[in-house]
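1. Just need the structure, nothing else, for what follows:
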Amino acid sequence: MGHLTFQAQYLTHLGAKGRIVLPAEVRKVLGLKEGDRLLLRVREDGAIELLSAREVARRAKGMFAHVAPGQSLADELLTERREEAGQEGE
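-> Here you go, the predicted structure:
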């Protein structure tokens, strides 16, 4: 994934039905494509923060790293779900 400097700024506009177009360079650098989910946060100061679902997951993983150090809780959950699905098919 590429890297934008913190001060990167782009002029965009509010379109029909409140849509905002993200510039192609931003989508490319962040690896975003049509249909990707984004989290929009409005801060108390009126600033808007836009995060990709991938970034939200990365931050959440970091927040809970102390719970099971050296283990991937997501991997464990996926393994459990696969085992449950296999048992249901038997």
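2. rest of the way, CA atoms for contacts and neighbours
-> OK.
3. got the contact list for the nearest residue to residue 42 once chain neighbours are set aside?
-> The shortest distance from residue 42 to any residue other than its chain neighbours is 4.7 Å, reached at residue 48 (CA to CA, 6 or more residues apart in numbering). Going by CA atoms under 8 Å, 6 or more residues apart in numbering, residue 48 touches 40-42.
4. likewise residue 67?
-> Per CA under 8 Å, 6+ apart, neighbours of residue 67: none.
5. if we can go back for a sec, the residue nearest to residue 42 and residue 23, how far apart?
-> Taking CA to CA, to the nearest Å as the measure, residue 48 falls 16 Å from residue 23.
6. List only buried entries from the contacts of residue 48.
-> Among the contacts of residue 48, none is buried by neighbour count (16 or more other CA atoms under 10 Å).
7. one more, for comparison:
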Amino acid sequence: MNLAKISANGQITVPVEIRRQLGLKSGDKILFLQNQNGEIVVSNASAAAIRKAQAAFTGAAEAIGVSNEDDIQTLVDKARYGKEG
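-> The predicted structure is shown next:
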């Protein structure tokens, strides 16, 4: 169990073990979420944002026919030069 004391300004120091488990470093932001049981869960906000973006883009490459680096280069060339290759 890890405890943290709240200062008069509402600040807390996240225990080192928790910082390590969440992959937090100085300047990172933490996210407080309430789960379905009403419990508050703490998460690394950056990691949560990345997971949300990954979920949003799942299947996007397949949907536009991208399956390898050559397909990506073709898209880049088309965007840059208005043509393929």
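8. Superposed, what's their TM-score?
-> Here the TM-score for the pair of chains, by TM-score structural alignment, normalised by the length of structure 2, is 0.53; 66 aligned residues with a CA RMSD of 3.1 Å.
9. The residue nearest to residue 42 of structure 1 -> structure 2?
-> With TM-score structural alignment defining the correspondence, residue 48 of structure 1 maps onto residue 40 in structure 2.
10. Okay, its match and residue 81 of structure 2: tell me how far apart.
-> In terms of CA to CA, residue 40 of structure 2 sits 51 Å off from residue 81 of structure 2.
11. Give the full set of residues in contact with the spatially most central residue of structure 1.
-> In structure 1, the residue lying closest to the centroid (CA atoms, centre = their mean) is residue 53, at 1.9 Å. Going by CA under 8 Å, 6+ apart, residue 53 of structure 1 touches 36-39.
12. repeat that with 6 Å
-> If you count contacts by CA atoms under 6 Å, 6 or more residues apart in numbering, residue 53 of structure 1 has them with 37-38.
13. same thing with residue 37 of structure 1?
-> Counting by CA under 6 Å, 6+ apart, residue 37 of structure 1 has contacts residue 53.
14. And it? What does it align with in structure 2?
-> Match for residue 37 of structure 1 (TM-score structural alignment): residue 29.
15. how long is stretch 34-50 of structure 2 end to end?
-> Across stretch 34-50 of structure 2, first to last residue, CA to CA, it's 19 Å.
16. mind listing the strands for structure 2?
-> Assigned by DSSP state E, the strands in structure 2 fall at 30-34, 40-44.
17. once aligned to structure 1, how far is the first one on average?
-> Spelled out, it's strand 30-34 of structure 2. With mean CA distance after the TM-score superposition for structure 1, strand 30-34 of structure 2 departs from structure 1 by a mean of 1.9 Å once superposed.
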